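Novice: coords below, sequence missing:
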């Protein structure tokens, strides 16, 4: 079984080393690197074979948001925010710039592992308390709504499944399509909306901004 290659970026050495021990004890994971700031996280993602990057938000030298921007635009690394901070600005910026998940550090080790696996397989993972904030509409509230009539019936189905957190594989099984076809639909949706990634599609739909 191929192990998920993980980067841990956190300025708290206890968190870094504790997570490394927990993940490396599980045969499904291999911690490739641990770093203490966003700039080092970027360098690691550029130079090492990383599948999922666990990023804290508040770090010295470069914070998590700035690191997310660069990593999302320059690599295929999937980003899972693991932090103690659930402030609106952090959530908004992290998801806007490409984070595939946002969870808090008070989760159990099993919950964190499951989140890594879900993000690795293409699903969005949003903590319940974070999802409630999204539903309250604080994210992208100033943006214009998107006319649902610009989408085909199949694209609307894909949007609904994305908003439920399904991966491309799960959507393909639901709609009896290949994963490649689902990816093409998502690309078309992103092009029509000028959004950057599937998490934004979910946020727009949850907030009633696609109608």
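Specialist: Received it, and whenever you're ready, just let me know what you need. Because the structure is predicted, anything quoted here is derived from the model rather than measured. Numbering: from 1, shown residues only.

Novice: C-alpha from now on. contacts and neighbour counts both.
Specialist: Fine.

Novice: confirm residue 33 sits in a strand?
Specialist: Yes. Assigned with DSSP: H, G, I helix; E, B strand; the rest coil, residue 33 falls within a strand.

Novice: what's the helix or strand for the residue nearest to it when sequence neighbours are not counted?
Specialist: Spatial nearest neighbour of residue 33, excluding adjacent residues (CA to CA, 6 or more residues apart in numbering): residue 7 at 5.1 Å. Using DSSP states H and E, residue 7 maps to strand 4-9.

Novice: and the very next helix or strand once past that strand with strand 4-9, angle?
Specialist: Note on strand 4-9: by DSSP H and E, the next helix or strand toward the C-terminus is helix 13-24. On the basis of axes from the mean of the first three to the mean of the last three CA atoms, to 10 degrees, helix 13-24 is oriented at 180 degrees to strand 4-9.

Novice: tell me which residues touch the residue nearest to residue 36 when sequence neighbours are not counted, please.
Specialist: Nearest residue to residue 36 in three dimensions, chain neighbours excluded: residue 11, at 4.2 Å (CA to CA, 6+ apart). Residue 11 makes contact with 35, 36, 37, 56, 59, 60, according to CA atoms under 8 Å, 6 or more residues apart in numbering.

Novice: try it against this one:
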């Protein structure tokens, strides 16, 4: 079954270029294009795609507002695009529910890979975006709250909390398994339990929850 995609960017050439690359893939179907956030939201409502490729800076309704509404109103996953790796809106876009973040100069193969990964339920961040996200937590003064993190993390078990902490530090399932001396299958179960108990969409949201709860402190 093909991954149904809506491409939203206010620059027609950029939008057409991304659409052409994705539509050329046998397992990806671009069902609509949009020139602003409002059009993107309407396209999602009409076509019910699996993924929205969404520019963060657009007229009428920006990408952050559109992402928040799409994530709140549908199961469509959102992959954000930006021109700058220092974009100040990275944190806000991820808080709105975006599952991935890419720079617009992404290579063709990396774009296709990102769409497949995010549509499959995973999350994806360019390394420079991850660095920016951590820096944003630091600049906003994120610090350990008065209440213990365990009181703010939805009743996670000790092992689930440990898994969340390692996940937030950027470790893969294989690396988490090695650190905890368990199988990758066990790690996948822990990650699934964390997302379910905290009501999170994916690993990106889990990373944010780990920092906001104080389980992980920037610079730690």
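Specialist: Yes, it's here. Computed from a predicted model, the values in this text were never measured in an experiment.

Novice: mean distance of the strand holding residue 7 of the first structure to its aligned residues in the second structure, please.
Specialist: Compared with the second structure after the fit, strand 4-9 of the first structure shows a mean deviation of 0.5 Å (mean CA distance after the TM-score superposition for the first structure).

Novice: residue 135 of the first structure touches residue 207, doesn't it?
Specialist: Yes. Between residue 135 of the first structure and residue 207 there is a contact at 5.7 Å, judged by CA atoms under 8 Å.

Novice: between these two, which has more neighbouring residues?
Specialist: Shown here are residue 135 of the first structure and residue 207; by other CA atoms under 10 Å, residue 207 has more neighbours (18 against 15).

Novice: now residue 15 of the second structure: how far from residue 55 of the second structure?
Specialist: Residue 15 of the second structure is 9 Å from residue 55 of the second structure, where distance means CA to CA, to the nearest Å.

Novice: need the overlap of contacts for these two.
Specialist: Contacts common to residue 15 of the second structure and residue 55, judged by CA under 8 Å, 6+ apart, are 8, 9.

Novice: tell me which of those two has more neighbours.
Specialist: residue 55 (30 against 19).

Novice: report the secondary structure state of the closest residue in space to the more buried one that isn't next to it in sequence.
Specialist: Using CA to CA, 6+ apart and skipping the chain neighbours, the partner closest in space to residue 55 of the second structure is residue 81 (4.6 Å). State at residue 81 of the second structure, reduced to three classes by three-state DSSP: strand.

Novice: which ones are touching residue 81 of the second structure?
Specialist: Applying CA under 8 Å, 6+ apart, the residues near residue 81 of the second structure are 53, 54, 55, 56, 101, 102, 103, 104.

Novice: would JSON lines of the residues you listed with secondary structure and distance to residue 74 of the second structure be doable?
Specialist: Putting the contacts of residue 81 of the second structure into JSON lines (DSSP: H, G, I helix; E, B strand; the rest coil; distance: CA to CA, whole Å) gives the following:
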{"residue": "53", "secondary structure": "strand", "distance to residue 74 of the second structure": "15"}
{"residue": "54", "secondary structure": "strand", "distance to residue 74 of the second structure": "15"}
{"residue": "55", "secondary structure": "strand", "distance to residue 74 of the second structure": "18"}
{"residue": "56", "secondary structure": "coil", "distance to residue 74 of the second structure": "19"}
{"residue": "101", "secondary structure": "strand", "distance to residue 74 of the second structure": "19"}
{"residue": "102", "secondary structure": "strand", "distance to residue 74 of the second structure": "22"}
{"residue": "103", "secondary structure": "strand", "distance to residue 74 of the second structure": "25"}
{"residue": "104", "secondary structure": "coil", "distance to residue 74 of the second structure": "25"}
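
Novice: where's the residue of the first structure positioned farthest from its centre relative to residue 156 of the first structure, distance?
Specialist: Going by CA atoms, centre = their mean, the residue of the first structure most distant from its centre is residue 149, 27.5 Å out. Going from residue 149 of the first structure to residue 156 of the first structure by CA to CA gives 9 Å.

Novice: again, but for residue 51 of the first structure
Specialist: 29 Å.

Novice: just residue 59 of the first structure next, same as before
Specialist: Counting by CA to CA, the gap from residue 59 of the first structure to residue 156 of the first structure is 39 Å.
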